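Here is a sequence together with a model predicted from it:
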Amino acid sequence: MIGRQGDRQRAYIGSFTAAGGAGILTAAIDADTGAPTVLGAVGTLADPSYLALSADGGTLYAVSETSDGAVAAYRLSGDKLEQAGPPVPVGGAAPTHLAVHAGHVLTANYGSGSVTAVPVRRDGALAPAPSGVLAHTGSGPHPQRQQRPHAHQVLGDPSGRWVLSVDLGTDSVRVCELTEAGEPVLHREVALRPGSGPRHLAFHPRGDRAYVLNELAPTLTICAWDAVEGSLKPLGEAAVLPGPTDGDGEAFPSEVVVAPDGRFLWTATRGQDVISVLALDDAGTRPRLAATVPCGGHWPRDLAIDPSGRFLYAANERSGDVTWFAIDPATGIPRRMGSVEAPAASCVIFG
């Protein structure tokens, strides 16, 4: 997230330390140009691949995407990150994503196919053990990637009541609730097209539409979201690439973000190394592929938009950089502005 320290903006970049990343990078953001300047890094946690800020912006949380997965908390002190206690094991393998929800930090554990809830204390630190782990079940038709569940993302819905977990291995999205004891429990499971491999989901700012980006097919599944019933209903799919992929066919979509005004959404696709621009109609149900542009590097693992909706950032894992773009307000097409070195970059978060 971008967080304000006085009159200055800040961004935080996650990375894979096992691939040469420095850990969690702090960067200053130029409010006029969007340019990030790296101020420093904290390398105390192995593979902090995804980050999230507390609601008050005072605590940063990071997964440790390792075989014995964990989550850690860092207090923000000026431009420094100070670790608030030891990492907490999540009871799941390879957590790839996390979210702050209802007094807990939730992690999506890709390796074990589960979601974990860790209570947050009053001071922002984490309790020493999870309050609950929800194990996913099932599989999909892909012989290598879908032999078992692979929870890839967990996030709260706009109403603040529900938790959604996106599972690449089971071709489904689970809608969950937290009990009073802080245990995640299944409300319903929503099936998507077999073999699509859903990875990440983003909500329309109006809150009644959700867009699920599929990793095993370069498509976007458009869904209606009912926050009263906790119901997700697939409405159709839209292509995020213009026709067949080139070369060896590598095309692995990674992230989807929606404009604050709901007029556009953007996706990143690894292998093809592009950002796709999709224009949204008023209802948000018919995304139209408008353009694709180079991501500015190789293997864009994450894509993020700043709170103003003016700048777009791609975390290019294999080229080791974060590239930023200015967004044309009329067309939604991003124009490359520059890049900053960030070895094994995995995410950029803004507030």
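Sure, I can see it. Residues are numbered from 1 along each chain as shown.

hey, let's count contacts and neighbours off CA atoms from now on
Fine.

Quick one: residues contacting the nearest residue to Asp246 once chain neighbours are set aside.
What sits nearest to Asp246 in space, not counting adjacent residues and going by CA to CA, 6 or more residues apart in numbering, is Gln272, at 7.8 Å. Contact partners of Gln272, counting by CA atoms under 8 Å, 6 or more residues apart in numbering, are Thr245, Asp246, Glu250, Ala251, Phe252.

check contacts around Leu178.
Going by CA under 8 Å, 6+ apart, Leu178 touches Trp162, Val163, Pro184, Val185.

Of the residues you listed, which is the most crowded?
Neighbour counts for those (other CA atoms under 10 Å) peak at Val163, which has 25 neighbours.

so what's it up against?
Each residue near Val163 by CA under 8 Å, 6+ apart is listed here: Val154, Leu155, Gly156, Asp157, Val175, Cys176, Glu177, Leu178.

Of these - the most surrounded one?
That'd be Val154 among the contacts of Val163, by other CA under 10 Å, with 29 neighbours.

surely it meets Ser165?
Yes. Val154 lies in contact with Ser165 (CA atoms under 8 Å); the separation is 4.3 Å.

Common neighbours of these two, please.
Shared contacts of Val154 and Ser165, defined by CA under 8 Å, 6+ apart, comprise Ala108, Val115.

And the contacts of Leu178, which is closest to Asp282?
Trp162 (25.1 Å; CA to CA).

Show the contacting residues for the closest one.
Gly156, Val175, Cys176, Glu177, Leu178, Ala227, Gly230.

put this beside the first:
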Amino acid sequence: MGNQYWVGAYSPDGGGTSQGIRAIEYRNGSLHDLGLAHPADSPSWITAHPGLPVIYAALEHRGEIAAYRVVSSNKVESLGRPVAAGALLCHLTLDAVGSTLIGSCYGDGRVLAYPIAADGSLGEPHLAVASEDPYAREGHAPRASRSHQSATLRNGRIITTDLGHDSLRVWDLVAGQLVLRQRIILNKGDGPRHLVEHPSGLIYVVTEHSVEIIMLAPSQEGGYEVRSRTALGDAFIPGEHYPSEISLDSRANRLYVGVRGAGSIAVLGIGADGVPLPIGMESCAGDWPRHHVQAGQALIVANQLSNTIVAFGLNAEDGRPDRRLSCLKLESPTCLAAQTLP
């Protein structure tokens, strides 16, 4: 049995050539195109509900979220009308029990929480309190807020990144509303993009502008604090290379980071103290690695600008994706969302 994924992508309204959501399968070392699942305008991020045959797509340039009912391994149908979000909606995630969908908007900094009905459809959202630029000074206009990702932590809280304000915020989800618990201010110009939580409770944040991994650790006060900073490697240059997705190996002992501009995947080990240690880098065999997922002992990479999805075998000793297994031509891929069909 293979691994099935819904592929998000950019259509012409977002500068790409995709027609919408596609379905693919990875099986026995090979990638297979299962066809167009549903037409859509730049469904740049897709997330699947863990308990319902439903997926959600961020229609980025329309600023809307579309819900779809899964009808087969390669087809979905609309579940109600798309709901409004904000400018350049770029990321979606679900809370721990699948009752709330969180949307992040790069264009206007909005973070929204949508209640999910029993059939998977979305209700009216709650708008979280807006971010404030921690480096704004009197007489200087504040920088734009750029919400980029939300993630559900193992303790049930929600954490969000703001690439424009160089900060992260931790929230409690109370009766479907996001209640701010903590703001973590990073260095000016870091540009936190995406993050992943380790089973130990450590959080690894990849920065798009400073090209680092910042490790957050639980603090004595019950929040999180910056514990370390690790450069991705000497080959990566801020302003020329732009990290995208960060993921944790299935064994929780390595990190993988896609680096746009360098056309590569950076691999870092995790030391006994949790601090990342650069292992090396490998070519992604394409241009602009926007997203990636792990499937067993393979890493599947969506190369946005070269219109390819490539599967790599992972080296058994150091985890490097050093064996090209399969390549699939697909228009402007930006996201790979796994789906386990009921």
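Arrived safely, thanks for sending. Treat the numbers as computed from the prediction; the structure is a model and nothing was measured.

Post the TM-score for the overlay when you can.
Put the two chains on top of each other and the TM-score (TM-score structural alignment, normalised by the length of the second structure) is 0.90; 327 aligned residues with a CA RMSD of 2.0 Å.

that older thread, from the contacts of Val163 of the first structure, which is closest to Gly132 of the first structure?
The closest of the contacts of Val163 of the first structure to Gly132 of the first structure turns out to be Leu178 (CA to CA; 9.1 Å).

What residue in the second structure is paired with that closest one?
Leu178 of the first structure maps onto Leu173 in the second structure, with residues paired by TM-score structural alignment.

Same question for Ala27 of the first structure.
Ala27 of the first structure maps onto Ile24 in the second structure, by TM-score structural alignment.

helix or strand for that match, which one?
According to DSSP states H and E, Ile24 of the second structure maps onto strand 20-27.

Give me the helices and strands touching that strand, please.
Other elements packing on strand 20-27 of the second structure under the criterion 3 or more CA pairs under 8 Å, 6 or more residues apart in numbering; DSSP states H and E are strand 3-9, strand 30-39.

between those strands, which one is nearest to Pro321 of the second structure?
With respect to Pro321 of the second structure, and counting by CA to CA, the nearest of those is strand 30-39 at 15.2 Å.

other SSEs contacting that closest one?
On a contact count with 3+ CA pairs under 8 Å, 6+ apart, strand 30-39 of the second structure meets strand 20-27, strand 75-78, strand 308-314, strand 321-329.

Put together TSV for those strands, with mean neighbour count and distance to Ala144 of the second structure on each row.
Conversion of those to TSV gives the following (neighbours: other CA atoms under 10 Å; distance: least, CA to CA, whole Å):
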stretch	mean neighbour count	distance to Ala144 of the second structure
strand 20-27	22	29
strand 75-78	18	33
strand 308-314	24	32
strand 321-329	17	36
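
Pro50 of the second structure is nearest to which of the ones you listed?
Of those, the one closest to Pro50 of the second structure (CA to CA) turns out to be strand 75-78, at 15.9 Å.

any residues touching that closest one, and which ones?
Counting by CA under 8 Å, 6+ apart, Ala23, Leu36, Ala37, His38, Ala66, Ala67, Tyr68, Arg69, Val70, Val71 sit against strand 75-78 of the second structure.

repeat for stretch 337-347 of the first structure
Residues outside stretch 337-347 of the first structure that contact it (CA under 8 Å, 6+ apart) are 13-17, 19-22, 35-38, 49-51, 296, 301-303, 315-326.

now with 6 Å?
13-16, 21, 49-50, 301-302, 315-318, 320-325 (CA atoms under 6 Å, 6 or more residues apart in numbering).

measure the counterpart of Tyr68 of the second structure in the first structure to Trp225 of the first structure for me?
Superposed on the first structure with TM-score structural alignment, Tyr68 of the second structure falls opposite Tyr74. Distance, Tyr74 of the first structure to Trp225 of the first structure, by CA to CA, to the nearest Å: 33 Å.

and what of Leu98 of the first structure?
Note on Leu98 of the first structure: its distance to Trp225 of the first structure, by CA to CA, is 21 Å.

more crowded one of the two?
Ranked by neighbour count (other CA under 10 Å), Leu98 of the first structure and Trp225 place Leu98 first, with 26 against 20.

Distance check, that one against Asp123 of the first structure.
Leu98 of the first structure sits at a distance of 19 Å from Asp123 of the first structure (criterion: CA to CA).

do Ser346 of the first structure as well
Ser346 of the first structure sits 28 Å away from Asp123 of the first structure, taking CA to CA as the criterion.

Those two: which has the busier surroundings?
Higher neighbour count among Ser346 of the first structure and Asp123: Ser346, with 30 against 10, using other CA under 10 Å.

now that one, nearest residue through space, not along the chain?
Spatial nearest neighbour of Ser346 of the first structure, excluding adjacent residues (CA to CA, 6+ apart): Ser15 at 4.8 Å.

Residue in the second structure paired with that neighbour?
Using TM-score structural alignment as the criterion, Ser15 of the first structure maps onto Ala9 of the second structure.

where's the corresponding residue of the second structure for Ile222 of the first structure, which helix or strand?
Using TM-score structural alignment, the partner of Ile222 of the first structure in the second structure is Met215. For Met215 of the second structure, the host element (DSSP H and E) is strand 212-218.

and what of His291 of the second structure?
Per DSSP H and E: strand 289-295 holds His291 of the second structure.

ok and that strand relative to strand 3-9, angle-wise?
170 degrees (axes from the mean of the first three to the mean of the last three CA atoms, to 10 degrees).
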